[in-house]
Structure formats: C-alpha cells, structure tokens
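**Student:** Below are the sequence and a predicted model for it; my questions follow.
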Amino acid sequence: MSEWVCISIEALTLFINWQETLVKIGWNAIVNDASNMMEGG
C-alpha cells in the first residue's frame, strides 16, 4: 500500500510540474505573439 502511495505522489508531482510547464510555454507564446503584433501593427 505504501509503495502505491509513493507512486501516486510521484505521478501527481510530475503531472503538476507538466501543467506548470505547459502554462509557462503557453504564456510565453502569447506574449511573443502580442509583441510581434505590436511591432508589425
């Protein structure tokens, strides 16, 4: 049982880190698009 709990915690941590990474990548893409529009517009 304790092994399963450890695996679950690791999986949850990985999932949270992955979501944070996606958010950062997405935010950077939005910022880059916005600055490109400003320069081009």
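**Tutor:** Now that the structure is in, tell me what you want to look at.

**Student:** For the rest of this, base every contact and every neighbour count on C-alpha atoms.
**Tutor:** Will do.

**Student:** What residues of the helix or strand encompassing V23 count as buried?
**Tutor:** Here V23 is covered by helix 2-40, with elements defined by DSSP states H and E. By neighbour count with 16 or more other CA atoms under 10 Å, helix 2-40 contains no buried residues.

**Student:** The structure to be compared is supplied as follows:
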Amino acid sequence: MHLATATWRDVIVLSLLALFLLFSLNFVGQVAKAGRAGK
C-alpha cells in the first residue's frame, strides 16, 4: 500500500494493529516470565 493513496482510516487501522501486536507480545513475554518464575 503506497503512503500517498492511504486514507486516514487506513493509517488509524494500521496504527491500532501495530499497538495491538506490541501489547500482545509484551503480554506473552510477561506471562512467560511469570510462568518460569512460578516453576
């Protein structure tokens, strides 16, 4: 997708997806750390 043709909606959707992915990775990392510490 070329930046010039991207609408503001595309930008918002992509930003939310990126934030969601970062949050998910961080959450999985925390759970993995807690799981290792628990055992």
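**Tutor:** Received it, and whenever you're ready, just let me know what you need. In this text the structure is predicted, and so the values were computed from the model without any measurement.

**Student:** returning to that earlier point: the helix holding V23 of structure 1: how far from the chain's middle?
**Tutor:** Helix 2-40 of structure 1 has its C-alpha centroid displaced from the chain centroid by 0 Å (CA atoms, centre = their mean, to the nearest Å).

**Student:** Now for the residue mapped onto F20 of structure 2 from structure 1: which residues touch it?
**Tutor:** Correspondence of F20 of structure 2 to structure 1, assessed by TM-score structural alignment: L22. Contact partners of L22 of structure 1, counting by CA atoms under 8 Å, 6 or more residues apart in numbering, are absent.

**Student:** mean distance, stretch 20-34 of structure 2 to its aligned residues in structure 1?
**Tutor:** For stretch 20-34 of structure 2, the mean deviation from structure 1 after alignment is 0.3 Å (mean CA distance after the TM-score superposition for structure 1).
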